[in-house]
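Q: Pasted the sequence and its predicted model underneath.
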Amino acid sequence: MARIRLMIVDDHEVVRLGMRAAFELEADINVIGEASNGAEALAKISVLMPDVILMDVRMEKMGGIEACREIRSQYPRIAVLMITSYPDDEAVTASILAGASGYLLKNVSRAELLKAVRQVAGGKSLLQPEASKKAIAQMTTLAQRSNPLPGSELTEREREVLSLIARGYTNKQIAEALYMSEKTARNHVSHILEKLGLSRRSEAAAYAVEHKLVTRRDQQP
């Protein structure tokens, strides 16, 4: 059976020595290298080619989460096991999004540490379901920001005006319906067309119907 090639990345030499000592007597785990930060780890990976990287979360020059993201992008077969001194929900979520296979606290027992390295080396994830849910929720939020809902760039008042445009209202009728001056109504219409990248009221009306910002039944005044 091939030995697990392990790399330890931590900015404290004493911590690295302690972790190395935890694996020295294990026949199936071989510590093949160390690094003091994420940048140094990235520079050594192409030569060392570890199976698992035990990575500290917070380090100078390049932290563990950023390094994990780069490593998983360049070397997807390498498993990264994050380890830190303090529990932090945001760091757990960020680690999952970066592609980490697990997240441990440094006060973990030796037996638990050995078990974790073996599990991630075997392709298993140590991440708790609740942490994964938080990561999925954050990914959904980011996706929504990258792909905003139709009409989300409009203000509430502009959405009201757009609804009336789709129902065939003139500027004067919009002004009367929303208790504003005709000039203000005209300005709202101009801003709506500009924000949506449209040139005509008819296009705005079609946009509103297509994206269900107003129902077809309500198109007529």
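A: Looks like it arrived, so ask away.

Q: okay, CA-based contacts and neighbour counts for the rest of this
A: Will do.

Q: packing partners for the lengthiest helix in the chain?
A: Ranked by number of residues, the top helix in the chain under DSSP state H is helix 129-146. Counting by 3 or more C-alpha pairs under 8 Å, 6 or more residues apart in numbering; DSSP states H and E, the packing neighbours recorded for helix 129-146 are helix 89-98.

Q: how distant is the helix it packs on from the center of its chain?
A: Distance of helix 89-98 from its chain centroid, counting by C-alpha atoms, centre = their mean, to the nearest Å, is 8 Å.

Q: which stretch of helix or strand covers the residue sitting furthest away from the middle of the chain?
A: For the chain, the largest distance from the centre (C-alpha atoms, centre = their mean) belongs to residue 172, which lies 46.4 Å off. Taking DSSP states H and E as the criterion, the element that holds residue 172 is helix 171-178.

Q: Take this one as well and set it beside the first:
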Amino acid sequence: MIRILLVDDHPGFRAGLRTLLSAAEEVDVVEDVASGEQALAVVGRVQPDVVLMDLAMPGMGGIAATERLVRDHPHIRVIVLSMSDDDDSVFAAIRAGARGYVLKGARRAEIVRSVQAAAEGEAIFGPAIAARLVGYFTERERGEPAPALPELTRREKEILGLVAEHLTNPQIAARLGLSQKTVRNHVSAVFAKLQVTDRAQAIMRAREAGL
């Protein structure tokens, strides 16, 4: 049996995914939680083989949670299960240590196959994501430049650029029409991904990347 931990902030989606996976004899959903923080809190107790991880969640998002899980529990495989299929999200997940990336809405057979492959140590990506990866590396072979700070999403790069302009969180929130809490979460995610501890270090990384 492959032990699964589900991490998604939508209770209805978690319940549906648990029901879907329960129909497969070879997998066992041992726990489902609503955030990255909860995943880190229970992972030592439930000892999953594979974690199905959403990206966009309140508090600690899926990228930061994946980095922590892979670092602290290297035997656990993380598969991102997300609505986002943009290059920023895909490559941020891969750099964080995810062993797979599947879009929400995939058929049960595709999700189960991804879980099986990850449990066996393989890396697997849904068809749409695989096509994007092929396109990315094709562009690299043609000499097109790699994106700056690919571990950051577009929004996080935008906010890092405003941090580099020495805007405060309230000023950034007003500029982008976001809540201050949302901006704080994005700034925290940027710090975690860049492995910096303050705004000065973040600004230095932004300038090095040409933002």
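A: Cool, the structure landed. Just so you know, these numbers come straight off a predicted model, no measurement behind them.

Q: OK, contacts around the residue farthest from the centre of structure 1?
A: Contacts were defined as C-alpha atoms under 8 Å, 6 or more residues apart in numbering; by that measure residue 172 of structure 1 touches 182, 185.

Q: returning to what we had before: tell me the residues of structure 2 aligned with the helix holding residue 172 of structure 1.
A: Mapped onto structure 2 with TM-score structural alignment as the criterion, helix 171-178 of structure 1 occupies no residues.

Q: still on that earlier bit, show the secondary-structure elements that the helix or strand following the longest helix of structure 1 is packed against.
A: Of the helices and strands lying after helix 129-146 of structure 1 in sequence (DSSP H and E), the nearest is helix 156-166. For helix 156-166 of structure 1, the contact count by 3+ C-alpha pairs under 8 Å, 6+ apart identifies helix 171-178, helix 182-196, helix 201-210 as packing neighbours.

Q: and those as TSV, adding distance to residue 160 of structure 1?
A: Putting those into TSV (distance: least, C-alpha to C-alpha, whole Å) gives the following:
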stretch	distance to residue 160 of structure 1
helix 171-178	8
helix 182-196	10
helix 201-210	11
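
Q: out of these, nearest to residue 57 of structure 1?
A: Ranking those by distance to residue 57 of structure 1, with C-alpha to C-alpha as the measure, places helix 182-196 first at 41.6 Å.

Q: Need the residue closest to the centroid of structure 2.
A: Central residue of structure 2 (C-alpha atoms, centre = their mean): residue 63, at 3.3 Å.

Q: And the counterpart of that residue in structure 1, which helix or strand is it part of?
A: Using TM-score structural alignment as the criterion, the counterpart of residue 63 of structure 2 in structure 1 is residue 65. Assigned by DSSP H and E, residue 65 of structure 1 belongs to helix 64-74.

Q: In terms of secondary structure, what does that helix contact?
A: Under the contact definition 3+ C-alpha pairs under 8 Å, 6+ apart, helix 64-74 of structure 1 sits against helix 38-48, strand 52-56, strand 79-84, helix 89-98.

Q: so residue 121 of structure 2 sits in a strand?
A: No: membership of residue 121 of structure 2 in a strand is not supported by DSSP: H, G, I helix; E, B strand; the rest coil, which gives coil.

Q: To which residue of structure 1 is it aligned?
A: Pairing criterion TM-score structural alignment: the partner of residue 121 of structure 2 within structure 1 is identified as residue 123.

Q: Around its match, how many other residues sit close by?
A: Look at residue 123 of structure 1: counted by other C-alpha atoms under 10 Å, it has 12 neighbours.

Q: Residue 3 of structure 2 belongs to a strand?
A: Yes: the assignment for residue 3 of structure 2, made by three-state DSSP, places it in a strand.

Q: in terms of contact, does the residue nearest to the centre of structure 2 touch residue 96 like I think?
A: Yes: here residue 63 of structure 2 lies in contact with residue 96, judged by C-alpha atoms under 8 Å, at a distance of 6.2 Å.

Q: Helix, strand or coil: sort out residue 27 of structure 1 for me.
A: Here residue 27 of structure 1 is coil, with the state taken from three-state DSSP.

Q: Next, count neighbours for whichever residue in structure 2 pairs up with it.
A: Using TM-score structural alignment as the criterion, residue 27 of structure 1 maps onto residue 25 of structure 2. Number of residues near residue 25 of structure 2 (other C-alpha under 10 Å) recorded here: 9.

Q: again with residue 95 of structure 2
A: What residue 95 of structure 2 shows, counting by other C-alpha under 10 Å, is a neighbour count of 16.
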